[in-house]
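# attaching a predicted model along with its sequence, questions to come.
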Amino acid sequence: MNKKLLSLDGMSLKELFQKGDIGTKLSFLIMGFANLKEKQWTKGLLFLLSEIVFLIAFVNQVIPAFQGLITLGIKQQGLTTKTVDGIKIQVATEGDNSMLLLIFGLASLIFCCVFAYIYWCNIKSAAHLITLKEEGRKAPSFKEDLKTLTDGRFHMTLMAIPLIGVLLFTILPLIYMVCLAFTNYDHNHLPPKSLFDWVGLTNFGNVFSGRMAGTFFPVLSWTLIWAVFATVTNFFFGIVLALIINTKGLKWKKMWRTIFVITMAVPQFISLLIMRNLLSDSGPVNALLAKWGWISASHPLPFLSDPVWAKFSIIFVNMWVGIPVTMLVATGIIMNLPAEQIEAAEIDGANKFQIFQSITFPQILLIMTPTLIQQFIGNINNFNVIYLLTGGGPTNSTYYQAGSTDLLVTWLYKLTVTAADYNLASVIGILIFVLSAVFSLLAYTRTNSYKEGAAK
């Protein structure tokens, strides 16, 4: 292991064991022994109590939890018939629940990791006592240690409770979700048939082959196409709109800016549901076009009912919702561009397009690059626009639990809520994370800010 990771007041574990007295050596086996030897009673007893509690919990809870984590249960739940007051009823018999066994097993792993950290603190405390002895200083009392936690290391004290919350409500569910990807937990293993097993990488193989592959790769392709077009169209037209509104001599600039910002004031889900009604086959848009005689009333334009039309409609509606955001950011950048640089370019004979190409756009792009990366990743996971506008439809009979406009994230939702294929949904969740992480890293490492920081 890395020596820096094992560094204890300038010593390694081996050096500490060789240099330490009998109290330090016994601290490797009996936690808090070095503290008790130096009359740090409270601190030493707390370390010893934590070891006793861990050993009792390890025998009574952790070992059975680890066994359950390995087997995921043996005894199947079932139904038995009982007669109550002459009436036969079916009663569920007790059995193992793989879901609970998996959760308890993972919780036990986290519990062991927490104890390992406490054990490391015990060893570190023993090393610190040796350092104090060599420097001729007295070992601090428990009150002095508490004062340090509320003064010099107060940030660690404040982080303790949030860290516990993160472990229980973020890390544990996340690990649980990842583990489901390696099981066969689907709609065939719901209660009372609540046992499922480890299947290794079988689910990943299923996603990349067979019928699932015929769904995964088209949905993945549409997800990337959607993310690119949704990001580029909002960025480009947002900048164009900002340039138009900030043109010299344009009247009522505030009014124009306010009109476009109104779309941001309305909750997005309301706007999307309204657009869904407007663009439906029997909606106002088709009714108005039929009234004008542009289309036949019996053949409305399939804005949301045809796969190709629906995809264009989604991109267009997203532009209507997202362009004002880019317009506001670009407006702030344009208003703070160096006027002297633009005036010098005009004196040199540069036209407006050349000024935009060489001065305005590069500076906007430099400042907005992190925002573009964030918007791209956000569009990969843009659940609202797809689900509220089309619901992933129109339906596609060749896809498994997905429609023609479903993104990976909406497909994941359907696999979880509709199909109850939690194992496949977990695989898709992992792939979405990998996809987002790879694109984020590739984009970020190519930004000027990253290159300048790496050069330093």
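Yep, that arrived. Numbering: from 1, shown residues only.

# drop to CA atoms for contacts and neighbour counts, all remaining ones
OK.

# remind me what the particular helix or strand that has Ile161 in it packs against, helices and strands.
In the assignment (DSSP states H and E), Ile161 maps to helix 154-166. Packed against helix 154-166 by the contact rule (3 or more CA pairs under 8 Å, 6 or more residues apart in numbering; DSSP states H and E) you find helix 142-149.

# which residues touch the helix it packs on?
For helix 142-149, contacts defined as CA atoms under 8 Å, 6 or more residues apart in numbering pick out Gln40, Thr42, Lys43, Phe154, Met156, Thr157.

# and if you look at stretch 159-177?
Stretch 159-177 has contacts (CA under 8 Å, 6+ apart) with Leu102, Ile103, Leu106, Ala107, Ile110, Ser426.

# now do the buried residues in it.
Buried residues in stretch 159-177, counting neighbours by 16 or more other CA atoms under 10 Å, are found at Leu167, Leu172, Pro173, Tyr176, Met177.

# swap in stretch 311-318?
Buried residues in stretch 311-318, counted by 16+ other CA under 10 Å: Lys311, Ser313, Ile314, Ile315, Phe316, Val317, Asn318.

# Three-state assignment for the fifth one, please.
Meaning Phe316. helix (DSSP: H, G, I helix; E, B strand; the rest coil).

# so how far is Ile225 from it?
Distance, Phe316 to Ile225, using CA to CA, to the nearest Å: 14 Å.

# then this one, side by side with the first:
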Amino acid sequence: MLDWVGLTNFTNIWSLSTFRSAFGAVLSWTIIWALAASTLQIVIGIFTAIIANQPFIKGKRIFGVIFLLPWAVPAFITILTFSNMFNDSVGAINTQVLPILAKFLPFLDGALIPWKTDPTWTKIALIMMQGWLGFPYIYVLTLGILQSIPNDLYEAAYIDGANAWQKFRNITFPMILAVAAPTLISQYTFNFNNFSIMYLFNGGGPGSVGGGAGSTDILISWIYRLTTGTSPQYSMAAAVTLIISIIVISISMIAFKKLHAFDMEDV
């Protein structure tokens, strides 16, 4: 027999102190993660596409191959590789990269950053890693859009005395946004539920924020913990899943409406 529990599972998230604190911590990090990681990969992708599209750049095919390397390697391999590179004691970042940077940045001399043992540094590493993993797709998309923008628009702007920033703000970026807005929004919704990078890099650790959640768990990876732990909490996992769905659908609908993402009349 099944017992109808109504909204009990949702009220438990707020009434039980352990789950309330865990939900607040995980939700806040999920939002920060989705915003920071997605924005970083979009900025890098657009920037590299603009650079590669400049007429004075030589060897554009070489740049294209280099920029597509993160896309060519399976994501789980890249994540596991970075997990080893960010190892606190023997990882390449601390043992090889930082000593080189210390020659130009003296404050890094002898520094060993706790990438995988300090929650703050782990979060920074995760955001940087997603920037590397995600920018090639934005690069390819943006490059195609840039090559389709009529050159007459830039010539007219030049005659009117527009500088490089004004051309980007009034011509390039609006054209990119008009065509790619749905895809750019989807990057945020994807990273909101990006389970693999959290699980493979450091298992949601280090440490815990209660309720079975690790300090770098996002909502989707917390659901995994709730359903696969020694004492599975399927009811809580189901409630969190519904909350995720409501959040993602609501934000996506608002963003699509505000940006007129599917309105192609003015393109």
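Thanks, I have it. Being a predicted model, the structure only gives us computed values, none of them experimental.

# picking up where we left off before, hmm, which two among the contacts of stretch 159-177 of structure 1 are most spread apart?
With CA to CA as the measure, no two of these lie farther apart than Ile110 and Ser426, at 20.7 Å.

# of these two, who's got more company?
Taking other CA atoms under 10 Å, Ile110 of structure 1 and Ser426 do not tie; Ser426 has more neighbours (26 against 16).

# quickly find the element holding the more buried one.
Assigned by DSSP H and E, Ser426 of structure 1 falls within helix 422-444.

# which part of structure 2 matches the helix holding Ile161 of structure 1?
Per TM-score structural alignment, helix 154-166 of structure 1 has no counterpart in structure 2.

# tilt between that helix and helix 142-149?
80 degrees (axes from the mean of the first three to the mean of the last three CA atoms, to 10 degrees).

# hang on, the earlier thing: of all the buried residues of stretch 159-177 of structure 1, which comes closest to Ala126 of structure 1?
Leu167 (27.5 Å).

# what's the average distance of the helix holding Ser426 of structure 1 to structure 2?
Here the mean offset of helix 422-444 of structure 1 against structure 2 after fitting is 0.8 Å, by mean CA distance after the TM-score superposition for structure 1.

# all strands of the stretch 1-150 of structure 2, in order?
Shown for the stretch 1-150 of structure 2, no strands are assigned by DSSP state E, counting those that start in this stretch.

# what residues are up against the aligned partner of Ala230 of structure 1 in structure 2?
Ala230 of structure 1 maps onto Ala37 in structure 2 when the alignment is built from TM-score structural alignment. Applying CA under 8 Å, 6+ apart to Ala37 of structure 2 gives the contacts Ile127, Met128, Gln130, Gly131, Asn191.

# and the aligned partner of Gly144 of structure 2 in structure 1, how far is that from Ala454 of structure 1?
Matched across to structure 1, Gly144 of structure 2 falls on Gly332, judged by TM-score structural alignment. Distance check for Gly332 of structure 1 against Ala454 of structure 1: by CA to CA, it reads 29 Å.

# same check on Asp306 of structure 1?
Distance from Asp306 of structure 1 to Ala454 of structure 1, by CA to CA: 48 Å.

# okay, those two: which has more neighbours?
More crowded of Asp306 of structure 1 and Ala454, by other CA under 10 Å: Asp306, with 15 against 9.

# what is the neighbour count of Ile373 of structure 1?
By the measure other CA under 10 Å, the count of residues near Ile373 of structure 1 is 19.

# then Met1 of structure 2?
Residues lying near Met1 of structure 2 (other CA under 10 Å) number 3.

# now the one 3 residues further on
Here the count is done by other CA under 10 Å, and Trp4 of structure 2 has 7 residues near it.

# same question for Leu442 of structure 1.
Neighbour count for Leu442 of structure 1, taken as other CA under 10 Å: 11.

# what sits against it?
Contacts of Leu442 of structure 1 (CA under 8 Å, 6+ apart): none.

# can you pull up the most central residue in structure 2?
Most central in structure 2 under CA atoms, centre = their mean is Ala37, positioned 2.7 Å from the mean C-alpha point.

# how much space is there between that one and Phe23 of structure 2?
Ala37 of structure 2 is 20 Å from Phe23 of structure 2, where distance means CA to CA.

# same check, this time on Ile246 of structure 2
Ile246 of structure 2 sits 15 Å away from Phe23 of structure 2 when distances are taken as CA to CA.

# again with Thr183 of structure 2
In terms of CA to CA, Thr183 of structure 2 sits 29 Å off from Phe23 of structure 2.

# cool, Ser250 of structure 2 as well?
According to CA to CA, Ser250 of structure 2 and Phe23 of structure 2 sit 19 Å apart.

# and Gln187 of structure 2, by the same measure?
For Gln187 of structure 2, the distance to Phe23 of structure 2 (CA to CA) stands at 23 Å.

# tell me, how many residues neighbour the aligned residue in structure 2 for Thr445 of structure 1?
Correspondence of Thr445 of structure 1 to structure 2, assessed by TM-score structural alignment: Lys257. Burial of Lys257 of structure 2 is recorded as 12 neighbouring residues (other CA under 10 Å).

# still on that earlier bit, higher neighbour count, Thr183 and Phe23 of structure 2?
Neighbours were counted for Thr183 of structure 2 and for Phe23 using other CA under 10 Å; Phe23 has more, 22 against 15.

# ok, the more buried one - contacts?
So, once contact is read as CA under 8 Å, 6+ apart, Phe23 of structure 2 ends up touching Ile13.

# now the helices for the stretch 51-200 of structure 2?
Here the stretch 51-200 of structure 2 has its helices, by DSSP state H, counting those that start in this stretch, at 60-72, 75-85, 92, 98-102, 119-148, 151-159, 164-167, 173-192, 195-202.
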